[in-house]
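S.K.: Pasted the sequence and its predicted model underneath.
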Amino acid sequence: MAASVIVLGAGMVGVSVALHLRRRGRDVTLVDRQGPGEGASFGNGGLIQREAVYPHPFPRALAELRRIAGNRATDVHYHPLALPGFASPLLQYWWHSEPTRYLHAVRAFSALIATCLDEHRALADGTEAMALLRPIGWMKLYATEEAFATALTQVQQAQRDFGVNFTALDGAELAAAEPHLQVRRAGAIHYPDPCSVSDPHALTLSYARQFLAAGGKLALGDAMTLTRAGAGWRVQGQDGPIEAAQVVVALGAAAVELTRGLGYAPPYFGKRGYHMHYRMRGNATLNRPILDMQSGFLLAPMRAGIRLTTGAEFARPDAPPTPVQLERAEPVARTLLPLADRVDASPWMGVRPCTPDMLPIIGPLPGQAGAWCAFGHAHQGLTLGPTTGRLLAEMMCGEAPFLDPAPYRAERF
């Protein structure tokens, strides 16, 4: 059993960890209650976000807090009765978003982000996955000259500090780049480096097929049955118990539900998100993903159609879906683009796993020999899956990590 590992969770992060471990000769079983990539990795904007060096901070401007408190926005929605359960992690999130502390998060987060394109390409090169990684970047659209000027100042700083590439487009250039955009905007910032993924689920499946082709094993099972088995670990699979010397918890939003029983309960919260696909009318097209900053939602061209993704919803974990933001966003989206019918029978919903300091948890699970963490990636699980997989595999296999893992250690909570 010495070289055996169970990886719990078959999203982009878990699949990437499993693949990197298998490439290093470990006997790996990837366990999930459903197929690879069917959780939060299924629904997102489909962006490998090289430009996302700034994690999402808690709003601190009074006007912004008032807007969110009104609970009528398209980018943030909350269930009032759920808020007491979020009070502690959100208070810590607010604390970590103080400018000086936020800079610490930016430095640590940007170190991960800087690697994302290289690490995805290292897994995708020579496979069908490369065709899914479209090198078209994406754009943020600004309604006013003032908002556009402020954004330019910020992105110029990101270019100086973190090598973020961008092109500024005025209103006429934006209209030429996206001729079917139905509104006039003051300008846009095009980030050319990020890859737009035409089918995020297919990308996770492609990496999972590589894992299986390399001799890895995939099993249906319940991660919450994890127990000690001598010096190792055991989890109940659909076809019987699975045992290994080591275990990796890559369960996204459900991770702390498991680790709490193992004595580790960091402050953790989930942001629910929704998406829906639409056809376009006639021969209209959208050439690249766009985020209309005034409206607060992303529209991205996908295999299935134009995907509209919502912002964050705060709700109890067992609350039924309430796609309020989608209902608010759709009429606005129809003013932006000539959208036709919905493609999906019902909205998709998933949960983004978040930590209050805006950094993922990567490394040993405190107090549990042979257990490892790979969760808490918030909005960037798709982006950072391969980076996390490589970093954790190097740590587990005794190699020199290609990045300093200290900022992401579990013990910080």
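M.R.: Nice, I can see it.
S.K.: Please make it C-alpha for all contacts and neighbour counts, starting now.
M.R.: Fine.
S.K.: what residues are up against the closest residue to Arg303 other than its chain neighbours?
M.R.: Counting by CA to CA, 6 or more residues apart in numbering, Arg303 lies nearest to Ser198, which is 5.6 Å off, once chain neighbours are set aside. Taking CA atoms under 8 Å, 6 or more residues apart in numbering, we find Ser198 in contact with Gly46, Leu132, Leu133, Arg134, Pro301, Met302, Arg303.
S.K.: Got another one to weigh against that:
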Amino acid sequence: MKTDTIVLGAGIVGTSVALQLAERGRSVVLVDRRGPGEETSYGNAGLVERASLYPVAFPRKLSALLDVALKRNPAANYHWDALVRLVPWMFAYWRASAPARILDYARHMETLLAFSLAEHDRLARAAGAKHFFREGGWLKLYRTQAGLQNERNEFPLAHSYGLSAREIEVDEALAMEPSLRPVFRSAVIWSDPHSVSSPGGVTQAYAAHFAELGGQVRRGDAGILARLGSGWAVTTDEGSVEAPEVVVALGPWAMDVLRPFGLRLPLQVKRGYHMHYNATGGATLSRPVLDEEGGYVITPMVGGIRLTTGVEFARRDAPKSPVQLEKTEVLARGLFPLGARAEPEPWMGCRPAFPDMLPVLGPAPRQNGMWLAIGHQHLGFTLGPVSGRLLAEMMTGEVPCTDPRPFSAERFG
């Protein structure tokens, strides 16, 4: 089979790329070993995080570093056998987390975040997925004054971009979410972000709309991508597919495909876990809630109340080690009346990340006809549709919605 473009990876990013290209009249085959939205895009906290100008940065204070090193911070965990290989990447991550470079990150990231809500809204309406979405922002809770002060430091930058962050008292937070218990001493409501009740469901709806536009979704192993003359070929369950262009949107598995073609990009993964719970006593939750110092988020999902953990640095394919879930579940039960676990074992996924915390969006170096949409770290669900739009505009010769140069793979040399 011949097509205009092969898109490898049916997470929110790859599905959005495929859909944006199909809207522009391209024939596209979307290839994944699983169904759309069944890997990394299934397991996140479901936020369209419009206000995420500050990244999940590497700790700079010695006290914070010690908390991570001694595994006292429930938001972070690591495997010793992974650290040696990760040291160069983590040093680059530490350097990129310097205050001046954080401001550069915010300036570049805002050019994508500015389109995040509108692009999701447009695709959701076209795909019949609006019922998954809710407004109301998200609530951040603080157990200490120091934690609140760290959040206050973000307010000036947020307000300079017209974003709404408001410090509220415990009573107002409880009025918003009556089922919470007052184990915190302060809170902040960020009003701009939206959230969804099923990130996997949204991705599947976008993929279904892509198919309605004539796109094809096929099962296949992206690892056997091959050069075919001036184009590309991949084998699927329904036979070989050939195209002059290929988009690699494989998230944590991108380098498995890119290394054989000589590409050496500093992409690593941050692992994370989630579990669903039943709520007891008629308890309800209407928006995502972050327990900042507890290191977890609880959010209402189709499958129950989802608890998502922070970051685990480990080999991508190492066995699960959900120690963070065990720690944070205790804290979450003190905050909200969680009932029994609704699943037999924790879900684990990997967030693909570059050390500067920005994604790569654009052509692959030295590989004619290959395009990249990878490395969205904690913002894959937020940025999927706008990343798809930006890449589709570059591929079809349109004027890009924003300057793509900060997201070029060439920044790594």
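M.R.: Looks like it arrived, so ask away. The structure presented is a predicted model; accordingly, all values stated were derived computationally and were not measured.
S.K.: returning to that earlier point: please, a ChimeraX command that selects the buried ones among the contacts of Ser198 of structure 1?
M.R.: Per 16 or more other CA atoms under 10 Å, the buried members of those correspond to this ChimeraX selection:
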select :46,132,133,301,302
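S.K.: could the contacts of Ser198 of structure 1 go into JSON lines alongside secondary structure and distance to Glu257 of structure 1?
M.R.: Listed next are the contacts of Ser198 of structure 1 as JSON lines, based on DSSP: H, G, I helix; E, B strand; the rest coil; distance: CA to CA, whole Å:
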{"residue": "Gly46", "secondary structure": "coil", "distance to Glu257 of structure 1": "27"}
{"residue": "Leu132", "secondary structure": "helix", "distance to Glu257 of structure 1": "33"}
{"residue": "Leu133", "secondary structure": "strand", "distance to Glu257 of structure 1": "33"}
{"residue": "Arg134", "secondary structure": "strand", "distance to Glu257 of structure 1": "36"}
{"residue": "Pro301", "secondary structure": "strand", "distance to Glu257 of structure 1": "35"}
{"residue": "Met302", "secondary structure": "strand", "distance to Glu257 of structure 1": "33"}
{"residue": "Arg303", "secondary structure": "coil", "distance to Glu257 of structure 1": "34"}
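S.K.: Distance to Asp357 of structure 1 for the contacts of Ser198 of structure 1 - can I get that in CSV?
M.R.: What follows is these, written out as CSV (distance: CA to CA, whole Å):
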residue, distance to Asp357 of structure 1
Gly46, 24
Leu132, 32
Leu133, 30
Arg134, 31
Pro301, 32
Met302, 32
Arg303, 35
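S.K.: Return the member of the contacts of Ser198 of structure 1 nearest to Ala393 of structure 1.
M.R.: The shortest approach to Ala393 of structure 1 among the contacts of Ser198 of structure 1 belongs to Leu133, at 23.8 Å (CA to CA).
S.K.: show me the contacts for the closest one.
M.R.: Under the criterion of CA under 8 Å, 6+ apart, the neighbours of Leu133 of structure 1 are Cys195, Ser196, Val197, Ser198.
S.K.: In terms of helices and strands, where is Leu103 of structure 1?
M.R.: helix 99-113 (DSSP states H and E).
S.K.: what's the mean gap between that helix and the aligned bit of structure 2?
M.R.: On superposition with structure 2, the mean distance recorded for helix 99-113 of structure 1 (mean CA distance after the TM-score superposition for structure 1) is 1.6 Å.
S.K.: show me where the stretch 1-150 of structure 1 has strands.
M.R.: Counting by DSSP state E, counting those that start in this stretch, the stretch 1-150 of structure 1 has these strands, from start to end: 4-8, 27-32, 47-48, 76-78, 133-134, 138-142.
S.K.: Now do the longest one against strand 4-8, angle only.
M.R.: Taking axes from the mean of the first three to the mean of the last three CA atoms, to 10 degrees, one finds that strand 27-32 of structure 1 is oriented at 20 degrees with respect to strand 4-8.
S.K.: Mind giving me the packing neighbours of strand 27-32 of structure 1?
M.R.: Under the contact definition 3 or more CA pairs under 8 Å, 6 or more residues apart in numbering; DSSP states H and E, strand 27-32 of structure 1 sits against strand 4-8, helix 12-23, strand 217-229.
S.K.: Would you indicate which residues of that strand are buried?
M.R.: Asp27, Val28, Thr29, Leu30, Val31, Asp32.
S.K.: on average, how far is it from the matching bit in structure 2?
M.R.: Looks like 0.4 Å for strand 27-32 of structure 1 (mean CA distance after the TM-score superposition for structure 1).
S.K.: now the first one
M.R.: Strand 4-8 of structure 1 differs from its equivalent in structure 2 by a mean of 0.2 Å after superposition (mean CA distance after the TM-score superposition for structure 1).
S.K.: Brilliant, that's me finished.
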